[in-house]
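> heads up, no residue letters with this:
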């Protein structure tokens, strides 16, 4: 199957987006980072490519979605604990993120999230078990 994932997200201000994620403790892969793109390292072989809007337009004939007005994608990342979920949301809020909803506790799964500077939705979850079978 697949060995890596690169989620491509357009950004209005690449420098501001990089500073936002760096404030949360994330790093950028130097080989995938330049003036028009930044390879946000999410884990082993997991990347979000933050792209300037002009550069992103080169990959599609469709118009780019304004993520503050419409949902284009929900990026969901697993965390090792509820505390990690809460800590990342707190860091995101401190760095300027919107946090539009309260945490969700489903028993087997705890989640919370934020919207980055461009409105992209990042969900963070900690699963303690598989969901119940219906």
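That came through, no problem. Treat the numbers as computed from the prediction; the structure is a model and nothing was measured.
> from here on, contacts and neighbour counts on C-alpha atoms
OK.
> just give me the longest helix of the chain.
Longest helix in the chain, counting residues (DSSP state H): helix 82-94.
> show me what that one is packed against.
helix 14-23, strand 109-115, strand 121-127 (3 or more Cα pairs under 8 Å, 6 or more residues apart in numbering; DSSP states H and E).
> put this beside the first:
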């Protein structure tokens, strides 16, 4: 079996790269300056998850469609797992304190718990915890 760790790079358009960089670093994520410039910021969420936040004109260079206005239209939900209910609350509380907006009410199903927020550009983020005993492996 291969030891290769597949990664995911989520690319999102943003209105202000500096505002977005400040927001996500306040959540405890790291900026990879090697892949960042005035039009792009690379935010490292984990060893296998990176969010590339691109100024809208730069993002437009990669897609043949119009860029959605994420303040009025939902284009995606980026969902992140958390190791505990407390970590869900910690990340979402940090997002709200850093200028994010609540997205919907917390969802508590006993063995699953989640909260959501919108980043400064209106992108939807969900943070969820699931009881490990409920996951079949």
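It's in. Just so you know, these numbers come straight off a predicted model, no measurement behind them.
> tabulate the helices and strands packed on helix 82-94 of structure 1 (a markdown table), appending distance to residue 7 of structure 1 and mean neighbour count.
Output for the helices and strands packed on helix 82-94 of structure 1, formatted as a markdown table (distance: least, Cα to Cα, whole Å; neighbours: other Cα atoms under 10 Å):
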| stretch | distance to residue 7 of structure 1 | mean neighbour count |
| --- | --- | --- |
| helix 14-23 | 15 | 17 |
| strand 109-115 | 16 | 21 |
| strand 121-127 | 12 | 20 |
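> with distance to residue 95 of structure 1 added, can I get the ones you listed in TSV?
Formatted as TSV, those follow (distance: least, Cα to Cα, whole Å):
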stretch	distance to residue 95 of structure 1
helix 14-23	6
strand 109-115	11
strand 121-127	14
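> out of these, the one nearest residue 75 of structure 1 is which?
Ranking the helices and strands packed on helix 82-94 of structure 1 by proximity to residue 75 of structure 1 (Cα to Cα) places strand 121-127 first, at 4.9 Å.
> which part of structure 2 matches that closest one?
Strand 121-127 of structure 1 corresponds to residues 124-130 of structure 2 when matched by TM-score structural alignment.
> and if you look at stretch 102-109 of structure 1?
Stretch 102-109 of structure 1 lines up with residues 105-112 of structure 2 when matched by TM-score structural alignment.
> stretch 27-43 of structure 1 now?
Matched against structure 2 by TM-score structural alignment, stretch 27-43 of structure 1 falls on residues 30-46.
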